[in-house]
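Engineer: what follows is a predicted protein model with its sequence.
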Amino acid sequence: MAGSQETWDFTAKAQTKCIVLALSRERFDELVEQSEELRDHLAGLRDQERPPQNKHGEAAIALASGHSGEPVLPGTYVDYELSPREYELSVAQTVLRVHTRVADLYNQPMNQVEQQLRLTIEALRERQENELVNNREFGLLHNADLKQRIYTRSGPPTPDDMDELVTRRRKTRFFLAHPKAIAAFGRECNRRGVYPQSLDVEGHAVTSWRGVPIFPCDKIPIGDDRTTSIIAMRTGVDDQGVIGLHQTGIPNEVQPSLSVRFMGINDQAVLSYLVSAYYSAAVLVPDALGILENVEISR
């Protein structure tokens, strides 16, 4: 609390990479003075750490019933957020321009335009996938609860690391990993004489672990130190998992939450189309999303 000069009577040393928030004493005191809720919270933590003392200086618990040693039972109310988080849909847009002489090629203007639109939409979906993984506001890598972030035991992704990632949630639907991370996991399995099974997913053979498919995702970044992350998630509203957010029924919609609007023809006889995709993602409960961090891929 503000004004207190107490210090911890022990030190801690991190054995792996971790997230640390450091504040000077002066800055901490300023923050405490600005928030009454923070002061009350810190006072409550101090009261929990220091049980009431009796006249002999020993911890004492006084109960209205006159008994001692009874456990403190939690309240029967359900906790909820007074100010829940609001998600705003992000948008990715691009303009497709096609000259009329290309559109008129072989007298098949719709086929030419449709193929150009298909390629444009695929590029837009790639950008959307990158945002869903890396965006600071709603991306998966930045929205995992700190308690659901674990680190590898020795660097490379081992079967033990993947087991811990799976057991931290029920109904893990799939993993997302960079292809190089999947290769590193395969090397660790071979070194131990373990052979992961392959699953058939829509006609494609996909590496799996404990029956959970590992999908390659090259949007997961690799750091300068040659480390990356592996994502595990439960999905769907019914299972309180990770869900995608989009808006249906938008004007000129050609796919769910994706619209193509004709903008006209300019003086150079160029057709213009505005292609827009709206999207976001939400983690309904914290244990729906987990991340294995500090995954070395080059050892």
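Structural biologist: Yep, it's here. Fair warning: this is a prediction, and the values are worked out from it, not measured in the lab. Residues are numbered from 1 along each chain as shown.
Engineer: make it CA atoms for all contacts and neighbour counts henceforth
Structural biologist: Noted.
Engineer: residues contacting the closest residue to residue 179 other than its chain neighbours?
Structural biologist: By the measure of Cα to Cα, 6 or more residues apart in numbering, the closest residue to residue 179 outside its immediate chain neighbours is residue 216, 5.2 Å from it. Residue 216 makes contact with 176-179, 182 under the criterion Cα atoms under 8 Å, 6 or more residues apart in numbering.
Engineer: pretty sure residue 205 sits against residue 213.
Structural biologist: No - Residue 205 is beyond contact range of residue 213, at 9.6 Å (criterion: Cα atoms under 8 Å).
Engineer: any common contacting residues for the two?
Structural biologist: With Cα under 8 Å, 6+ apart, residue 205 and residue 213 have common neighbours 198-199.
Engineer: one more structure, for comparison:
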Amino acid sequence: ERQEHELINNREFGLLNNCEYEQRIQPHAGVPGPDDLDELLSRRRGSKLFLAHPRAIAAFGRELNKRGLVPETIDVSGTRIPTWRGVPIFPCNKIPVTDASTTSIICMRTGEEEQGVVGLHQTGIPDEIEPSLSVRFMGISEQAIISYLVSTYYSAAVLVPDALGVLENVEIGRWS
């Protein structure tokens, strides 16, 4: 849970903070509509996924319903996920919602070959049991409780600016 939160929100390497200014857009009417997601898609080639707070997905669904549109869905590990223009919209409750009921929708291209967003792992750390994960024995207490220190090292990198885009200030509390 904490790792997911950091990958989205960390000031140094989080996705929301590493999006270039030119790749940040505002919704046309406050609520997230098809035109907004189309604009987000048009700013990058080969978008692989959207990340949106579940309430943003619901707001987008309401906008589609108002226009008589039905999003396609795909099966991901037995769960139906909505898509827009064939790009899956994954729910992510780590994207913050403000007191004014606004949030962001992230769109990204992934993978090193695609010059997208990639996950970074530190290797060669002491007591490493797999890349970026170390488990260090800390001792045994008087109550015979064994203690270990488990550490994980992770980060994300945006290889080229157009690999990541954000639709900001999306209104999710307004029903029209």
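Structural biologist: All right, it came through fine. The structure presented is a predicted model; accordingly, all values stated were derived computationally and were not measured.
Engineer: do a quick rundown of the helices in structure 2.
Structural biologist: Ranges of helices in structure 2, per DSSP state H, are 2-9, 34-42, 54-66.
Engineer: in JSON lines: those, plus mean neighbour count and distance to residue 149 of structure 2.
Structural biologist: JSON lines is the format used below for those (neighbours: other Cα atoms under 10 Å; distance: least, Cα to Cα, whole Å):
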{"stretch": "helix 2-9", "mean neighbour count": "16", "distance to residue 149 of structure 2": "16"}
{"stretch": "helix 34-42", "mean neighbour count": "17", "distance to residue 149 of structure 2": "42"}
{"stretch": "helix 54-66", "mean neighbour count": "18", "distance to residue 149 of structure 2": "34"}
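Engineer: to residue 125 of structure 2, which of those helices lies closest?
Structural biologist: Proximity to residue 125 of structure 2 (Cα to Cα) singles out helix 2-9 among these, at 18.2 Å.
Engineer: so the closest one matches what in structure 1?
Structural biologist: With TM-score structural alignment applied, helix 2-9 of structure 2 matches the range 127-134 in structure 1.
Engineer: do you know how far the residue nearest to residue 179 of structure 1 is from residue 176 of structure 1?
Structural biologist: To residue 176 of structure 1, residue 216 of structure 1 is 6 Å away according to Cα to Cα, to the nearest Å.
Engineer: what's near enough to touch the equivalent of residue 125 of structure 2 over in structure 1?
Structural biologist: Alignment note (TM-score structural alignment): residue 125 of structure 2 maps to residue 250 of structure 1. By Cα under 8 Å, 6+ apart, the residues touching residue 250 of structure 1 are 257-259.
Engineer: residue 293 of structure 1 pairs with which position in structure 2?
Structural biologist: Counting by TM-score structural alignment, the partner of residue 293 of structure 1 is residue 168.
Engineer: tell me the contacts of the residue lying closest to its match once chain neighbours are set aside?
Structural biologist: Residue nearest to residue 168 of structure 2 in three dimensions, not counting chain neighbours: residue 104, with 4.5 Å by Cα to Cα, 6+ apart. Applying Cα under 8 Å, 6+ apart to residue 104 of structure 2 gives the contacts 52-53, 56, 95-96, 166-170.
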